[in-house]
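Participant: the following block contains a protein sequence and its predicted model.
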Amino acid sequence: MTGDDEGDGVYERDRNYLTTRITADGRDGYPVEPGRYRLIIARACPWANRAAIVRRLMGLEDVLSLGIAGPVHDERSWSFHLDPGGRDPVLGIERLQEAFFRRRAGYPRGITVPALVDVPTGAVVTNDFERITLDLGSQWAAHQREGAPDLYPERWRDEIDDVADAVYRDVNNGVYQCGFAGDQRAYEEAYRRLWERLDLLEERLSGRRYLVGDTITEADVRLFPTLARFDAVYHGHFKCNRQKLTELPALWGYARDLFQTPGFGDTIDFEQIKAHYYVVHNHINPTGIVPLGPDPRGWLAPHGREELGGRPFGDGTPPGPPPPAERVPSLV
């Protein structure tokens, strides 16, 4: 967490990522190759959650392996403390930091997930979370499953970009600007922007099933991870507490609809989410006590959103179940 240059208490996210791309033509020196790369995520992280969702929707499990960092880490970065021996079984490293250092010695910026790692060299290729999902949906087309949906249809791209930009600014990052605000004024400004945007989204989704068009798009992939964490973490821990998600009928129905769609809810682990935020953010929660609630079983309640029409996967089909090693705990 860092403040801006004026020191006015506003949380500014460092978005200087490794922007090297993995592409079909290998223009950046990293061509798409089955088995060559490993996607590192953490179940706790909303930014990584997006990549996990798109990998599932595209059916890339057999060509892009998945490493899962545990929810608790120290200043040295995400660690693989859930794996046998505390090491990623493919990369052989204890902390994601090691893969960043193999790309650039003493890498000075945030060690973030998602990260795509070149397995032969053990070095991170990119941690540019926005580009990763777009490229998984396009550059990896030759290896996607039959029936993979188009999450970024050309005719809707301008609208998807506009909606996604507003969601990032006011909601995805907005909850962090509330939670990590350095003073009252910065917090209140972020809080107002967050709720103004959530009110607009509530209105938008009251008459349509998805954010853009009549199918799931990149815009929905970007909003869902924040909504999934809202009542469990952001409402209390980040002081985003005007209302709970469960008190917003359209957004709550929309979130449940996506949660119950293959590829979305099957990437969510509420226990790991809570463990990360409440333990790692000890400047906010110094006791390290992790709340037992809320009861997550409400996510499985009927949502009725089918009445609004829409086709979740467009002309595509749902993905199959996740591989056994990637399954998250059941809510029932």
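Facilitator: Perfect, I can see it now.

Participant: CA only for contacts and neighbour counts going forward, please
Facilitator: Will do.

Participant: can you give me the end-to-end span of stretch 2-13?
Facilitator: One end of stretch 2-13 to the other measures 7 Å (C-alpha to C-alpha, to the nearest Å).

Participant: please apply the same query to stretch 301-318.
Facilitator: Stretch 301-318 end-to-end distance (C-alpha to C-alpha) = 20 Å.

Participant: for it, buried residues please.
Facilitator: Residues His303, Arg305, Gly310, Arg311, Pro312, Phe313, Gly314, Thr317, Pro318 are the ones in stretch 301-318 that count as buried (16 or more other C-alpha atoms under 10 Å).

Participant: that one: how far from the chain's middle?
Facilitator: Centroid separation between stretch 301-318 and its chain, computed with C-alpha atoms, centre = their mean, to the nearest Å, is 21 Å.

Participant: what's in contact with stretch 285-303?
Facilitator: 231-232, 237, 253-254, 256-257, 259-260, 270, 274-275, 278-280, 282, 331-332 (C-alpha atoms under 8 Å, 6 or more residues apart in numbering).

Participant: list only buried entries from those.
Facilitator: Counted by 16+ other C-alpha under 10 Å, those give 231-232, 237, 253-254, 256-257, 259-260, 270, 274-275, 278-280 as buried.

Participant: and which of those residues is nearest Val10?
Facilitator: Of all the buried ones among the contacts of stretch 285-303, Val10 sits closest to His237, with 17.4 Å by C-alpha to C-alpha.

Participant: I'd like the distance between the closest one and Arg192.
Facilitator: 17 Å.

Participant: same question, Gly85
Facilitator: 45 Å.

Participant: neighbour-wise, which of those two wins?
Facilitator: Arg192 (16 against 11; other C-alpha atoms under 10 Å).

Participant: will you turn the buried residues of stretch 301-318 into TSV that also has distance to Lys244 and secondary structure?
Facilitator: Shown next, in TSV, are the buried residues of stretch 301-318 (distance: C-alpha to C-alpha, whole Å; DSSP: H, G, I helix; E, B strand; the rest coil):
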residue	distance to Lys244	secondary structure
His303	17	coil
Arg305	19	helix
Gly310	26	coil
Arg311	28	coil
Pro312	26	coil
Phe313	29	coil
Gly314	31	coil
Thr317	32	coil
Pro318	30	coil
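
Participant: below is structure B, check it against A:
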Amino acid sequence: MSTQESDASGNSTWTTPGKYVEPGSDFVRDTNYIETRITRDGSDGYPVEPGRYRLVVARACPWANRTIIVRRLLGLEDAISMGLCGPTHDADSWTFDLDPGGVDPVLQIPRIKDAYLARFPDYEKGITVPAMVDVPTGQVVTNNFPQITIDFSTEWTEYHRDGAPALYPEHLRAEIDEVNHGVFTEINNGVYRCGFAGSQQSYERAYARLFTHLDVISERLSRQRYLVGDTITEADVRLFTTLARFDPVYHGHFKCNRSKLSEMPVLWAYARDLYQTPGFGDTTDFTQIKQHYYMVHTDINPTGIVPQGPDLSGWNTPHHREELGGRPFGDGTPPPPPPAAEQVSPRDAAPVAADPL
């Protein structure tokens, strides 16, 4: 069983790290998630019901960050509570080490694995976030992250805030799905294929695929402000969380180093546009992002040293993407500020540039 200890400075250290690189092999992501859904009709046994479910996330994780953004854009905070795991974990589970006593205050468990085992006592697959948990039973419902955000848009409409944007409009769904497929296989997962490559040849194949598709997406975004249509959609959320991690983590730690995001003008401006949009930058914690990757992936970074850089001040500089037109929220409105308990500390966000004298 893995144990957590503390060093002389009081920082948590894990005695049983996970293994992420298989020597001689390509990285292959296991996408066999729990496919149970929470729907209006409750066809899977879990009907939409405000206050019943808890979204368990980690700000460090790009897949979980998507759900945080969508929940906030749609205004589902009062309908779906949120539990925050810390940025580091061992081979066993994400844990609630940010909470007093290391226990989630609603679920009353120290690790998300407990919710998985409550429903599946012999669960042998990865313990992942995001996960939707049924609070009354303490059982995980689903960890199918691509479906979770789609269902937030389509099944929870009765509880959307006034002015919530249409992130998955019916007339654009086919195009959104097509764009999402390419972004996932080549970019979202592509950075991991580079970072977890088990051979030089595997890495070089992954590297070529990643930057080829980044160039394709850059060309698309040179003509339009958002990926699909003239408003923010699910597609933009999915690309953003990878771009936000690119310079802090993927460029160095995962060797995705043909160029930094900040050296790709179109993608850098696009990412800044989204970062400065309510719901995106205010859910992005750069400190936890760096801690997660550099401390958890000890087979890539054995020292566990977390780099001080990069300079984040550019994230709040003008992007001029509004010149391409488009309306971020369509006929809707920006979300209000996040609840106090869910705010990212200013020290963990990109600094706001000082006004010139």
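Facilitator: Okay, I see it. The structure displayed is predicted, hence computed values, not measured ones.

Participant: before we move on, the earlier item: among the buried ones among the contacts of stretch 285-303 of the first structure, which ones are in helices?
Facilitator: Using DSSP state H, Gly253, Tyr254, Arg256, Asp257, Phe259, Phe270, Lys274, Ala275 are the members of these that sit in helices.

Participant: alignment lookup: the first one to the second structure.
Facilitator: Aligned by TM-score structural alignment, Gly253 of the first structure pairs with Ala269 of the second structure.

Participant: got a list of what its match touches?
Facilitator: Residues counted as contacts of Ala269 of the second structure (C-alpha under 8 Å, 6+ apart) are His319, His320, Arg321.

Participant: ok, now Pro312 of the first structure?
Facilitator: By C-alpha under 8 Å, 6+ apart, the residues touching Pro312 of the first structure are Asp214, Thr215, Ile216.

Participant: ok, now Gly29 of the first structure?
Facilitator: For Gly29 of the first structure, the contact set (C-alpha under 8 Å, 6+ apart) comprises Ile22.

Participant: wait, Pro165 of the second structure sits on Arg327?
Facilitator: No. In terms of C-alpha atoms under 8 Å, Pro165 of the second structure does not count as a neighbour of Arg327; the distance is 10.4 Å.

Participant: identify the contacts common to those two.
Facilitator: Ile232.

Participant: now do the contacts for the counterpart of Thr215 of the first structure in the second structure.
Facilitator: When the second structure is aligned by TM-score structural alignment, the residue opposite Thr215 of the first structure is Thr231. By C-alpha under 8 Å, 6+ apart, the residues touching Thr231 of the second structure are Gly326, Arg327, Pro328, Phe329, Gly330.

Participant: and which of the residues you listed is nearest Glu22 of the second structure?
Facilitator: Nearest member of these to Glu22 of the second structure, counting by C-alpha to C-alpha, is Pro328, at 41.7 Å.

Participant: just give me the match in the first structure for the closest one.
Facilitator: Using TM-score structural alignment, the partner of Pro328 of the second structure in the first structure is Pro312.

Participant: next one: Phe196 of the second structure
Facilitator: Aligned partner of Phe196 of the second structure by TM-score structural alignment: Phe180.

Participant: I figured that match hits Tyr11, correct?
Facilitator: Yes. In this structure Phe180 of the first structure lies within contact range of Tyr11 using C-alpha under 8 Å: 6.0 Å.

Participant: quick check: neighbours shared by the two?
Facilitator: Common neighbours of Phe180 of the first structure and Tyr11, counting by C-alpha under 8 Å, 6+ apart, are Met1.

Participant: what about the match of Phe196 of the second structure, distance to Gln243 of the first structure?
Facilitator: Going from Phe180 of the first structure to Gln243 of the first structure by C-alpha to C-alpha gives 19 Å.

Participant: so between the two, which is more surrounded?
Facilitator: Remark: of Phe180 of the first structure and Gln243, Phe180 carries more neighbours, 23 against 11, as counted by other C-alpha under 10 Å.

Participant: now that one: how far from Gly298 of the first structure?
Facilitator: Per C-alpha to C-alpha, Phe180 of the first structure is found 29 Å from Gly298 of the first structure.

Participant: same question for Arg311 of the first structure.
Facilitator: 23 Å.

Participant: which one of the buried ones among the contacts of stretch 285-303 of the first structure is nearest to Asp220 of the first structure?
Facilitator: Using C-alpha to C-alpha, Tyr254 comes nearest to Asp220 of the first structure of these, at 9.6 Å.
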